[in-house]
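[1] quick check, what structure comes out for this input:
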Amino acid sequence: MQELDLKFPTCPVRNVLARFSDKWSLLVLVCILQNGKMRYTEIRRSIPDISQKMLSSTLKHLEEDNLLVREAYAEIPPRVEYSLTETGESLMLAMRMLLDWSLQHFQEVTQ
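    Next up, the predicted model:
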């Protein structure tokens, strides 16, 4: 393993993990991973305890970080779909072990 520079602001781990390790980002990414392309309302229904404002903000940040792509269709009414980018897909491939671990150890950790 390559030695890491853990000093801020040059630490790759700190700077990359901060992009998706907040309360909602990983949940949004998992939701889209499980369902493929999704509209805003579908994501909101899948994560009912997220506010509209927080979902909008999270989607915007994930798009800025090249983890999601937002595709707008010129229709009436307008339609917007979100999907994972290649970078987002590779992240979720790497996160698969953590997700599986979370499912397996949920009871032990949350007691």
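[2] all contacts plus neighbour counts: C-alpha atoms, from now on.
    OK.
[3] can you give me the helices in the protein?
    12-17, 25-35, 40-46, 52-64, 86-110 (DSSP state H).
[4] can you redo these as a markdown table with distance to Pro78 and mean neighbour count?
    Below are the helices of the chain laid out as a markdown table (distance: least, Cα to Cα, whole Å; neighbours: other Cα atoms under 10 Å):
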| stretch | distance to Pro78 | mean neighbour count |
| --- | --- | --- |
| helix 12-17 | 33 | 12 |
| helix 25-35 | 20 | 18 |
| helix 40-46 | 12 | 15 |
| helix 52-64 | 16 | 16 |
| helix 86-110 | 25 | 12 |
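[5] I'd like the structure of this one too, to check against the first:
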Amino acid sequence: MVAKAAAPHDLNRSPGRYDEIDPRVEALVNDLIAQVADKWTMILIEVLHDHGEQRFTQISRRVPDVSQKMLTQTLRQMERNGLVQRTVHPVVPPRVEYRLTSLGESLGEAFCGVWTWAEDHLDAVEKARGAFDQHKASAG
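    Alright, predicted model coming up:
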């Protein structure tokens, strides 16, 4: 049995070799970070988590700043990654609904830590930003 190398971001383990990380895992992490870094994915996860299964038009109303094209692209990418399930009901006109999968729920839970961190460190970050901006302005 081969020991799994610690990920480069894992601060609780002894350091592993970066070149021993499964490249498929690295690619998935990079893809998911790119997707969740786009604000629409996290917003859609939150909407579907809070309101359950939703039709496209319901999601669109709950996220009025997103264009139809961007909403379609984001939902498609989320479906491809297994984060949402798209259900087409055989009625006329067709009714399409989206709901989070267990993968989508767990990704949302994983990123809840960012919200908690932001709440806990808001004052410190704002203070650091203010000091930086003031220093940059005076060094001008």
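[6] okay, stretch 18-38 of the first structure sits on what stretch of the second structure?
    Stretch 18-38 of the first structure corresponds to residues 34-54 in the second structure, going by TM-score structural alignment.
[7] quick check: Val96 of the second structure touching Thr87?
    Yes: the criterion here is Cα atoms under 8 Å, and Val96 of the second structure meets it with Thr87 at 5.5 Å.
[8] shared neighbours, those two?
    With contacts defined as Cα atoms under 8 Å, 6 or more residues apart in numbering, no residue is shared by Val96 of the second structure and Thr87.
[9] residue range for stretch 67-76 of the first structure in the second structure?
    By TM-score structural alignment, stretch 67-76 of the first structure lines up with residues 83-92 in the second structure.
[10] which of the residues in the matching stretch are classified as buried?
    When burial is assessed from 16 or more other Cα atoms under 10 Å, stretch 83-92 of the second structure yields the following buried residues: 83-86.
[11] from those, which single one is nearest Leu75 of the second structure?
    Distance to Leu75 of the second structure, by Cα to Cα, is smallest for Val84 among those, at 7.4 Å.
[12] state the distance from the closest one to Asp31 of the second structure.
    16 Å (Cα to Cα, to the nearest Å).
[13] and what of Arg61 of the second structure?
    28 Å.
[14] give the contact list for the spatially most central residue of the first structure.
    By Cα atoms, centre = their mean, the first structure has its centre lying nearest to Leu29, at 3.0 Å. With contacts defined as Cα under 8 Å, 6+ apart, Leu29 of the first structure is in contact with 84, 88, 92.
[15] make it 7 Å
    Listed by Cα atoms under 7 Å, 6 or more residues apart in numbering, the contact set of Leu29 of the first structure is empty.
[16] looking at the helices of the first structure, which is nearest to Glu75 of the first structure?
    Evaluated over the helices of the first structure, closeness to Glu75 of the first structure peaks at helix 40-46, with 15.6 Å, by Cα to Cα.
[17] I'm done for today, thanks for sticking with me.
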